[in-house]
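[1] let me see the structure of the following:
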Amino acid sequence: MKAVRAHRPSLAAIVVAAGSSTRFGRDKLLTPFAGKPLICTTLEAVCQVPVRRLVLVCRPDDRAKMEKYVAQAALPRRVHVFLASGGLTRAESVLNGLKTLVDNGASGQDWVLVHDGARPVVCRALLKRLLAARDMGDIVVPVIPVVDSLRRTSAGRTEILDRRGVVAIQTPQFCRVATLRSAYLNCADSALFGDEAALIESTGGQVVTVEGDVQNIKVTLPGDAEMLEAVLGARAGTVVGFGYDVHRFVSGRPLILGGIRITSALGLDGTSDADAVLHAVMDAVLGCAGAGDIGGMFPSSDEQYVGIDSTVLLGHVMADRRIRRLRIVSADITIVAERPRLRDYQVPMQKRLARLLGLRSTDVDVKVTGNDAIGWIGRGEGIAVLCVVTALRPTKEERKAVR
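    Take a look at the predicted model:
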């Protein structure tokens, strides 16, 4: 007799990403983080449990950017993502997220996960602890004990505080939808409450706590992001891909390298725009995933690729599901050419490649060298490019979560 699998109820989630990032110094949710914008990592983390509807609450001016980054995130096919506009306060933003859920067919949803967009490394074990405490109260929140000594400072004076029994509250917070909506409607000023637990408790709701995760840190300062990148590196395996491409010079074509037009009397021969740098980069990226090469993905026999911009091809590579599961960390490129002189183009190529790969400029290195007048490259007949890309591969548990 075939075993009957237990029914797993679908979930909804609201990710709040409408803050100003003042202390971070720039928009932390859009900053490159482990090879992707930080918000991508957060969305992927929340979807480690069976979330089907996800609302991303963002600043109205960021909607176009967020739509692009949602498409870049490696989310399971079951997840439907909707965008909502953030308000002046967290409470207003969450309420807008709830309205968007209802407007998009989630009127019968009993529970919702509410999570900070700046907590990108919430683990599946924590999410499962939250779900296991369903129906024990009106909201389930993760907490961690405060281990540091505490003092309150005011007007130059300090007061020692007793830390016994004191805990720090994290997200996601798993809320009963009806209770959360009622709390918003019945509270005179929901902006006074820093999170959903405080709001629900203020209106008589029952708060249940579960063990949190010390690594589930909210990115607030630049140093936080660097520390969490180290955490991700420890959780995932490192993979390396190698790419090599070569083209001969021809007249009558522009010279394009690394997505940058180079001043030159000669271009490179090829089916596409013959951008040897991007071709080597694409092969290296595909190598990280064991996904073949660009010859197999974009065959020269297919007329649609004649003269095509290689940045478009790279976009297709980066959108491939096998690649989206990776977190690209760095790219190291060496261009071997006797002519033309490329020194002035190294930094523009570095910046362009960083944008295309979702990395910081410091994570991309572009080197230029000659061939000591040896062989056809040494005679100035063409260009060769070598590239090494390093990426992080998710753990087995994380790969299962996105199937």
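
[2] every contact and neighbour count from this point should use C-alpha atoms.
    Noted.

[3] same for the strand or helix carrying Tyr69, what does it pack against?
    In the assignment (DSSP states H and E), Tyr69 maps to helix 63-72. Applying 3 or more CA pairs under 8 Å, 6 or more residues apart in numbering; DSSP states H and E, one finds that helix 63-72 makes contact with helix 38-46, strand 80-85.

[4] this one next, for a side-by-side:
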Amino acid sequence: MSFSAIVVAAGSGTRSGGPKQWRMLAGKPVIRWSVEALLEAGATQVIVVIPAGAEAQADFCLTGLSGWRAVVGGAQRADSVRRGLSSVEADLPVLVHDAARPLLSGATIQNLLKAVERVPAAAPALSVADTLKSAADGQVAGTVDRANLWRAQTPQAFAPGVLQKAYESWQDTDSPTDELAVVEAHGGTVRLIPGDPRLMKLTFAEDFELAEALIRGRARTRVGNGFDVHAFGPGDAIWLCGVEVPHTHGLVGHSDADVGLHALTDAVLGAIGDGDIGDHFPPSDPQWKGASSDRFLAHARDLVVARGGEIVHVDVTLICERPRVKQHRQAMRQRIADILALPLDAVSVKATTTEGLGFTGRQEGIAAQATATVDLPA
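    Modelled structure (predicted):
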């Protein structure tokens, strides 16, 4: 089903220490999580309501995505939603979502769209599980009956035109805290569907730690392998795993021929299913002539981060008779750790020989194989 969406991201985030919509969460800006989820679920347009002057931040956080546009919000949430509504297609259902709820699933979106085929409005909600107390200045005044009490989440979904008409008739001088209240006041029926505990709202600084843990807990672990070979040629040094190693020969290649980083780059790309090093840096392109291979590995790292993923561990094995790698191994591990922003104990570099067999045994070149372990959001 086609639908429009409004992502409300115009808040100041004072309780969380600043505008939370632009903060990073597991490698992605908070706002990007929701916009990506809505676009992947089939939104024909996503209106992102932002504070005045934040256009550049929105462009940066949502770079590479199409199907969205920014609208400057108002002083109150309701003002921001109204401005977003003025930009959506009136003949489509509309979902209104808080950018501060980043862990939105496609299943929740589809369940909401099915609900508003039958009722004017719907929202995910969780039943209240804790005992509720009324109190003033810390003094308990009584216990509140929690039966039939629900915690409303977002997105809140509305059949075509329902929310627009409800806002047109809104007479209350107080600003509504959510859009369901506007439809309720207009006499519309609202349906609650099962909510998602992971669809938490980032309100306080500690909420980010909990969200990070939830993302890690539902991550998919991927493993990629890479293999590369370069022949010896003229020269007095070679590059291995980002470290220049003196030798009687150089390595022949279009770039700096760093066989270790090339294999590792392919391993990272393989873990995310994004081709190989030649797809991203074709040897036919003169701009990569003599290029430093740390650029290739950094590019693969950035692709993982852009998907909200995390490189967990990498392992490189260099296969050669000469040069001896052992004295350079720690420097190689540190260089890879620096490029990938990993702790040193998450990087392994080893070396072995082929006992004089094959082209490496004849000292005609060097081979390398690598493995990368990557966690991606589910």
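
[5] report the TM-score for the pair.
    Remark: TM-score between the superposed chains equals 0.72 [TM-score structural alignment, normalised by the length of structure 2]; 357 aligned residues with a CA RMSD of 4.6 Å.

[6] packed most tightly, which of the helices and strands packed on helix 63-72 of structure 1 would that be?
    helix 38-46 (a mean of 24; mean count of other CA atoms under 10 Å).

[7] by how much does the helix holding Tyr69 of structure 1 deviate from structure 2 on average?
    When structure 2 is overlaid, helix 63-72 of structure 1 sits 3.4 Å from its aligned residues on average, using mean CA distance after the TM-score superposition for structure 1.

[8] ranges for the strands of the stretch 1-150 of structure 2?
    For the stretch 1-150 of structure 2, the strands defined by DSSP state E, counting those that start in this stretch occupy 3-8, 24-25, 28-29, 43-50, 68-72, 94-98, 121-127, 132-136, 139-144, 150-152.

[9] which residues does the second one contact?
    Spelled out, it's strand 24-25 of structure 2. The set of residues external to strand 24-25 of structure 2 that reach it, using CA atoms under 8 Å, 6 or more residues apart in numbering, is 30, 208, 211-212.

[10] distance from that strand to structure 1 after superposition?
    Its aligned residues in structure 1 lie a mean 4.0 Å from strand 24-25 of structure 2 after superposition (mean CA distance after the TM-score superposition for structure 1).

[11] those helices in structure 1, which residues are they?
    Here structure 1 has its helices, by DSSP state H, at 38-46, 63-72, 90-103, 124-132, 177-186, 196-202, 222-235, 276-289, 294-297, 310-319, 321-324, 346-357, 375-378, 396-401.

[12] any idea which of these is most buried?
    helix 276-289 (a mean of 26).

[13] show me what that helix is packed up against.
    Short answer (3+ CA pairs under 8 Å, 6+ apart): helix 276-289 of structure 1 packs on strand 237-251, strand 255-257, helix 294-297, helix 310-319, helix 321-324, strand 327-336, strand 382-393.

[14] mean per-residue distance, that helix to structure 2?
    Mean deviation for helix 276-289 of structure 1: 3.5 Å (mean CA distance after the TM-score superposition for structure 1).

[15] quick one: that helix to helix 346-357, angle?
    40 degrees (axes from the mean of the first three to the mean of the last three CA atoms, to 10 degrees).

[16] got the angle for helix 276-289 of structure 1 vs helix 310-319?
    Using the same axes, to 10 degrees, helix 276-289 of structure 1 lies at 10 degrees relative to helix 310-319.

[17] just how off-centre is helix 276-289 of structure 1 within its chain?
    20 Å (CA atoms, centre = their mean, to the nearest Å).

[18] quick one: contacts of that helix?
    Helix 276-289 of structure 1 has contacts (CA under 8 Å, 6+ apart) with 239-247, 257-259, 292-294, 310-311, 314, 317, 322-323, 326, 331, 333, 335, 383-391.

[19] do the same with stretch 194-204 of structure 1
    Contacts of stretch 194-204 of structure 1 (CA under 8 Å, 6+ apart): 90-91, 138-141, 173, 175, 179-180, 183-184, 186-187, 190, 193, 206-207.

[20] now render the helices and strands packed on helix 63-72 of structure 1 as JSON lines, adding distance to Gly108 of structure 1.
    Supplementary listing: the helices and strands packed on helix 63-72 of structure 1 in JSON lines, determined by distance: least, CA to CA, whole Å:
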{"stretch": "helix 38-46", "distance to Gly108 of structure 1": "21"}
{"stretch": "strand 80-85", "distance to Gly108 of structure 1": "16"}
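
[21] ok, which of these comes nearest Arg339 of structure 1?
    helix 38-46 (39.3 Å; CA to CA).

[22] tilt between the closest one and strand 11-17?
    Going by the same axes, to 10 degrees, helix 38-46 of structure 1 makes 160 degrees with strand 11-17.

[23] what packs against helix 38-46 of structure 1?
    helix 63-72.

[24] now the helix it packs on against strand 11-17, angle please.
    Between the axes of helix 63-72 of structure 1 and strand 11-17, defined by the same axes, to 10 degrees, the angle is 130 degrees.

[25] who touches helix 63-72 of structure 1?
    37, 39-40, 43, 58, 81, 83, 319, 324.

[26] output the helices of structure 1 in TSV; the columns should cover distance to Gly156 of structure 1.
    Below are those laid out as TSV (distance: least, CA to CA, whole Å):
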stretch	distance to Gly156 of structure 1
helix 38-46	38
helix 63-72	43
helix 90-103	31
helix 124-132	40
helix 177-186	38
helix 196-202	30
helix 222-235	28
helix 276-289	55
helix 294-297	64
helix 310-319	54
helix 321-324	51
helix 346-357	46
helix 375-378	70
helix 396-401	48
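
[27] which one of those helices lies nearest to Gly117 of structure 1?
    When the helices of structure 1 are compared by CA to CA, helix 38-46 sits nearest Gly117 of structure 1, at 6.0 Å.
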